[in-house]
Each structure stands twice: as structure tokens, then as C-alpha cells.
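[1] next comes the sequence, and after it the predicted model I'd like to discuss.
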Amino acid sequence: MRQFPARIHGLLAPQAPLGVIIRRGPSKQVATILWDRRQDTFQLGQWLKGRIYERRSDLSPDGQYLIYFAMNGHWQSEAQGSWTAISQAPYLKALTLFPKGDCWQGGGLWTGHTRYWLNGCHDEALFNHANKLRRDLKFQPSTYFGAECTGVYYPRLLRDGWQLLEQREIAKWQSQDIFEKPLGHGWRLRKIAHAEVGAPVGKGCYWDEHQLRHPASGTTQNYPDWEWAELDGDRLVWAEHGKLLAGRIHHGGLSQATELFDFNPMQFQPRQAPY
């Protein structure tokens, strides 16, 4: 059986030097890891035997809480097989749990330190142990991008400083949406967000690739293996082949690439949240 590197997606807290890495692999096992972005240290949160939809997830501005959409297929359970949860980052144990019962919609965004928006219809919470957190019933994304992953992911990108430049319909059930973010020294990070049926082997129906572009010189550098990339202060961070890396942008482009952590060796281990 063909082996694939761990699949990595990052969530960065905009007002604190913290992040959460969502690490998937094998396909029905996923872990969350706390990332101290000052020290570049990593602390395991918890594993789930199931799927976390990373593009429908978000980290609170102070990095204290995680909202995520997950599925384990236990449709007769109290969580109904899929659910939106709010947890204390980087753990998965729910403080607030909204059963879903299908994979249509789900997940959400933080609209403040203690307020969150839910993507689509949810019944009342099964339980709520985070009384200071409130559902934001007034917020709606300024643009509707569909009910599934793009309906949360694209508003998150726009909120975090990305610009949507173009939406391309390649064929039936195949599209590419082009986002960019300025990096400094005239360089721009381009994200090509794919949504398609029949994606390449080893990728889901939603997947990203990246480029570094310098419009003034006409230079484009392709990085098709970067599955996630973001600006972190004055450095660029990205995920490639199951590893997290960082580098600096100078006039000549990317330099000083450094491996921060290799997530490939990680294996499932039961772990209790400390709350």
C-alpha cells in the first residue's frame, strides 16, 4: 500500500504567539498539536479516531479556544457521528458540543475573544461548560462561498489578510480560487485553492498549492508541495511532506529555510485532556 506523508494544516492566533497544528494520517486518525511560535516548541493535544475538517475550524484570537468540525461515523451516538465542538486548545475534549448528524455545513469562526459563529443549522448544544463563550447570532460572512469547507475557510482567509483575486471554473466539479497575501520586498504569497471531484491521489477534494510571486520582475516560483503556508510576523511558515518549515523573504526571494518539526513519526496514543 502506498504511504503518504502526514497532512498538515495550521491555525494561527492573530493576537498571541500561539498556533494549533492539525495533523492527519492515516486517513482516519488525526491529532492536534499546540505550537508556541516564539520558541517553536510543540505540545501534543489529543488524537481522534476520525476526521477533523481543518478548513471548517478556527483558533480564537488569543489562542485559548479551538472551534472544529469532526466526524467519526458513530451515527447512533449522542454526538450523532459528526459534530461541531469548542475545546480548550490544543485539546479536543468538548467544552461545548453541537451534534450534527451529517457533513453538510458545520464548523465555524471566532468573531471575537469569546464570541463564535456557527456554519449553518445546528440544534441546541448537547452541553455547554464554557459559559463565558457566546454564539454570535448577528455575524454572517460578507460573501457566501457555499455550505461546506469553502464556506468557513474562505471567510477565514479574507479575515486574516488574504485577497481573493480570481475564481476559475476549470470543468464540472473542478474549480480553482486564487488568493494572495503581500510578504514584503515586493513578494507575494499566492494560494491556489482547489475544489474538485477526482483530486490527485493523496489529496482530498479541497487542497491547496502555493507560489511566490514578484510582480515587478515577473518572477514566479512554484511550490506545488506546500499544502499550507502563512505569514507569521516577519517570516514565512509552510507545511511540506509532513513537516513544518520557516524561512525569510528577502529581495531575492525565500532564504534561510529551516525545519521546525517533522510530524511524520507521530502515532496514535490515547490521551486525556487536563480538564
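    Sure, I can see it.

[2] all contacts plus neighbour counts: C-alpha atoms, from now on.
    Noted.

[3] show me the helices in the stretch 1-150 of the chain, by range?
    Assigned by DSSP state H, counting those that start in this stretch, the stretch 1-150 of the chain shows helices spanning 150-159.

[4] mind checking the end-to-end distance for stretch 251-269?
    44 Å (C-alpha to C-alpha, to the nearest Å).

[5] and that stretch, how far out from the chain middle?
    Taking the mean of its C-alpha atoms, stretch 251-269 sits 17 Å from the chain's own mean (C-alpha atoms, centre = their mean, to the nearest Å).

[6] got the contact list for that stretch?
    Contacts to stretch 251-269, defined as C-alpha atoms under 8 Å, 6 or more residues apart in numbering, come from residues 5-6, 23, 29, 31, 40, 47, 185-187, 212, 242-249.

[7] where do the strands sit along the stretch 101-250 of the chain?
    108-110, 115-118, 127-128, 134-135, 163-171, 174-184, 187-196, 206-214, 219-223, 226-232, 235-240, 243-250 (DSSP state E, counting those that start in this stretch).

[8] using CSV, lay out these together with mean neighbour count and distance to Q269.
    Conversion of the strands of the stretch 101-250 of the chain to CSV gives the following (neighbours: other C-alpha atoms under 10 Å; distance: least, C-alpha to C-alpha, whole Å):
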stretch, mean neighbour count, distance to Q269
strand 108-110, 24, 27
strand 115-118, 20, 30
strand 127-128, 14, 26
strand 134-135, 13, 32
strand 163-171, 12, 39
strand 174-184, 18, 37
strand 187-196, 22, 32
strand 206-214, 19, 27
strand 219-223, 14, 33
strand 226-232, 20, 25
strand 235-240, 21, 23
strand 243-250, 18, 20
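
[9] check it against this one:
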Amino acid sequence: MKALPPCRLFVLLARDAPLGVIFRRGPTKLTQLILWHTDMDTFELGDRHVGNFYPERSDLSPDGKLLIYFAANYTARRRNKGLPDTWTALSKPPWLRPLALWPNFGTYYGGGLFTSNIIVQVNQDPHAHRVSEGSVDQTSWPAGKPPAELDFPYDQLFWDHDDQFFTRMERNGWTAVEPYPSMLGPLNPDATFTELVTGAYEAPELPVHLRSVYSKPRPGSNESLVLLWPHRSAGYYGRSESPSYEVHDSRLKIVTSLSGAIWADWDQRGRLVYVQEGKLFTADLNIPGKFDPKEIADFTPLDKKRVRAPQSAGQW
């Protein structure tokens, strides 16, 4: 039997709750949402979207109860129904049924970020938000008017795929690091181990093939997770080069590469969790320079059973 090609996964973790949303892509134009309970490593299958989906321009509320996402569908059937080709929406994960909907004109804007559980920055095209000076707000409320405490400021920021990704990362504890911080200097093979450990070696400037390097410390340890972000970008799902990750131990001066990982983070329990070849892993870091990977779930097979959204998915 021919092996299934791996799907592509992207994950958003809630900041204040043991929840995450997994975006499973595969085949190309199909994205399914999966709610991940990180305390028990259990999963809830959610809605599917056929078309373009932009998880790097989406965000999860700190309590994990709301998702703001950016999506597109350019089929004639949607246009004939008067629906937008591209839109930003607020929903209850793992469901996509809009509680609030903002139409967009193309992909120049779109998506948003949660400042808190009740403040959602909407990156909205000003022409879509208000067609002309003094015209009616184009926002629609499929679930009725939102709770009074919810606020939706329209920042009209220029957030392309990577810029919004980095903005969210910095909010979640990642720090931009330049030049490249590797203590073993993989980008300069001429440096000796003694030079690196004693600090006599100066790290090289950021290579031209890397746009950015980010680091996130593991709470209560000497370890940091380092992200190497490629320069050529077409969004997370469409990039020509995938990001890569390393674990750095600042005390022992050891770097461990997460070979093949396209997403990684410290979860709410402080575990290293990462995505590789359509699978979700965690790993113990008890032995310096090595880790013991443990598979949490394999999302390669597409569950053909479609899940019906509960009535509560369309209610505030």
C-alpha cells in the first residue's frame, strides 16, 4: 500500500489555558481545525475549510475560547451568493462559523491579534471597513451583537504574512536575536570549539538566506528554543523554504537541532512540543545534546468523518 504523503501542521497555543488549535492542511486546498487539550493530549476534530487559509495571520485568545482567522475562497459559487472572496472572522475553535465577519478586498490586509480576552486588533482594509467617508460599517454580526465588553479596534496596520507572525511571537515571549546566536557556530565551520566555549569567537552576521532569528527561553531552565526564519517568504503554508528550530543550552554550550521540525514551542506545561512530517511530538531533554522524542499524535490520515458543529458554535 502506497504511503500517504504527510500533511502540513501549524499550531496556535493559548497563553493562559491548556488549549491549542492545530491547523491541518492536506490536500492543498483543504484545512481542518483540531482543538488540542494540552493537559491531557486529547483532541477534538472541528470544521474544514476548502480554499486558502492563513494560520500565520490568525490568533487564539489567551483563554483559548475565541479564534480570529483570515481565509479566502475565490469560487464563483461564493461570489454568486454575495459572499466576500477574502475575509477575517471570529469564531469558537475548532469551529469556523463566524460570530463576527469582516470582508476584505484581497490579501493585503486581513487577520488579527488578541491583546486580551476582550480586545481583538482587527487588521482590516480601510476600504472594506468603510467604503467611503461616513458610510456604514461593513462588519457583519452573524451571531448578533457581541457582548458589550468585547472591543475590536481597527489598526489598519501593514501586516504581511511574516510581520503578523513575528508580532504574535514577540507577544508570546520570543525575542529577536541578531547576529545568529548558536554557540557551536554551524554557520561558520572554521570556528574551533575552544573559541566558541571561551567566548573568543564572534558570531557571524545573519546569513543572507535567513530573514530573522528568534529565541524563547524555557521557564526555569538554561534552555532556549531558537527559530531560524528563511528570507524567502510566501506565508507559512506557501513558503519556498521551511523554518528550522534548535534547542540551545546556555550553561553547557550545546545546540540540539530539531531536524525536520516546521513548528516548535514550549507548551503550557513547559514541554518541548514540535511538528514533523504531519505528526505532533514532545521530547524529554534530560540528556544534554540529545532528546527522547515521543509521538503525541499522527494527523497524516485525513479523518473522513465530518463533524457537525454544535448550535453553540454560532452563539456568543
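    Yes, it's here. Here the structure is a predicted model, which is why all the values come from computation and not from measurement.

[10] what sits closest to C205 of structure 1 if chain neighbours are left out?
    E196 (5.1 Å; C-alpha to C-alpha, 6 or more residues apart in numbering).

[11] now check structure 2 for the residue matching that neighbour.
    Aligning on TM-score structural alignment places E196 of structure 1 opposite R232 in structure 2.

[12] now that match: how far from D162 of structure 2?
    Taken as C-alpha to C-alpha, the span from R232 of structure 2 to D162 of structure 2 is 10 Å.

[13] overlap in contacts, the two.
    By C-alpha under 8 Å, 6+ apart, no residue touches both R232 of structure 2 and D162.

[14] export the strands of the stretch 101-250 of structure 1 to a markdown table and tack on distance to D62 of structure 1?
    Listed next are the strands of the stretch 101-250 of structure 1 as a markdown table, based on distance: least, C-alpha to C-alpha, whole Å:
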| stretch | distance to D62 of structure 1 |
| --- | --- |
| strand 108-110 | 10 |
| strand 115-118 | 12 |
| strand 127-128 | 20 |
| strand 134-135 | 16 |
| strand 163-171 | 23 |
| strand 174-184 | 22 |
| strand 187-196 | 25 |
| strand 206-214 | 26 |
| strand 219-223 | 31 |
| strand 226-232 | 15 |
| strand 235-240 | 19 |
| strand 243-250 | 22 |
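
[15] I figured D151 of structure 2 hits S116, correct?
    No: using C-alpha atoms under 8 Å, D151 of structure 2 makes no contact with S116, being 9.8 Å away.

[16] name the residues of stretch 41-49 of structure 2 that come out as buried.
    43, 45-49 (16 or more other C-alpha atoms under 10 Å).

[17] name the surrounding residues that touch that stretch.
    Residues contacting stretch 41-49 of structure 2 (C-alpha under 8 Å, 6+ apart): 29-37, 93-96, 296, 306-309.

[18] try it again with 10 Å
    If you take C-alpha atoms under 10 Å, 6 or more residues apart in numbering as the criterion, stretch 41-49 of structure 2 is touched by 18-25, 29-37, 71-73, 93-97, 296-297, 303, 305-309.

[19] got a list of what the residue located most distally from the centre of structure 1 touches?
    Distance from the centre of structure 1 peaks at S217, with 31.7 Å (C-alpha atoms, centre = their mean). Residues in contact with S217 of structure 1 (C-alpha under 10 Å, 6+ apart) are 186-187.

[20] which residue in structure 1 aligns with P103 of structure 2?
    So P103 of structure 2 corresponds to P99, using TM-score structural alignment.

[21] what about that match, distance to G146 of structure 1?
    Taken as C-alpha to C-alpha, the span from P99 of structure 1 to G146 of structure 1 is 20 Å.

[22] of the two, which one has the most company?
    Between P99 of structure 1 and G146, P99 has the larger neighbour count (other C-alpha atoms under 10 Å), namely 23 against 11.

[23] hmm, S77 and that one touching each other?
    Yes: the pair P99 of structure 1 / S77 is scored as a contact, 9.4 Å apart, by C-alpha atoms under 10 Å.

[24] endpoints of stretch 234-247 of structure 2, how far apart?
    First-to-last residue span, stretch 234-247 of structure 2, C-alpha to C-alpha: 26 Å.

[25] hang on, the earlier thing: please look at the match of E196 of structure 1 and L210 and confirm they touch.
    Yes: if you go by C-alpha under 10 Å, R232 of structure 2 and L210 touch, sitting 8.1 Å apart.

[26] circling back to that earlier point, put the buried members of the contacts of stretch 41-49 of structure 2 into a PyMOL selection.
    Entered in PyMOL, the line below selects the buried ones among the contacts of stretch 41-49 of structure 2, by 16+ other C-alpha under 10 Å:
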select buried, resi 18+19+20+21+22+23+24+25+31+32+33+34+35+36+37+71+72+73+93+94+95+96+97+296
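
[27] before we move on, back to that, from the buried residues of stretch 41-49 of structure 2, which is closest to S215 of structure 2?
    Using C-alpha to C-alpha, F43 comes nearest to S215 of structure 2 of the buried residues of stretch 41-49 of structure 2, at 28.2 Å.

[28] aligned to that closest one, what sits in structure 1?
    So F43 of structure 2 corresponds to F42, using TM-score structural alignment.

[29] same thing with S257 of structure 2?
    S257 of structure 2 maps onto N222 in structure 1, by TM-score structural alignment.

[30] before we move on, what about P217 of structure 2?
    Looking across to structure 1 (by TM-score structural alignment), P217 of structure 2 lines up with P182.

[31] what sits closest to its match if chain neighbours are left out?
    R188 (4.4 Å).

[32] pretty sure the one you found contacts E230?
    No: using C-alpha under 10 Å, R188 of structure 1 is not in contact with E230, being 11.1 Å away.

[33] how near is A72 of structure 2 to P293 of structure 2?
    A72 of structure 2 is 36 Å from P293 of structure 2, by C-alpha to C-alpha.

[34] ok, L302 of structure 2 next?
    L302 of structure 2 is 23 Å from P293 of structure 2, by C-alpha to C-alpha.

[35] touching, T107 of structure 2 and N73? I think so.
    No: T107 of structure 2 lies out of contact with N73 (C-alpha under 10 Å); the separation is 11.4 Å.

[36] overlap of the contact sets of those two?
    By C-alpha under 10 Å, 6+ apart, the residues touching both T107 of structure 2 and N73 are 85-87.

[37] just the buried ones out of the residues you listed, please.
    Members of the shared contacts of T107 and N73 of structure 2 classed as buried by 16+ other C-alpha under 10 Å are 85-87.
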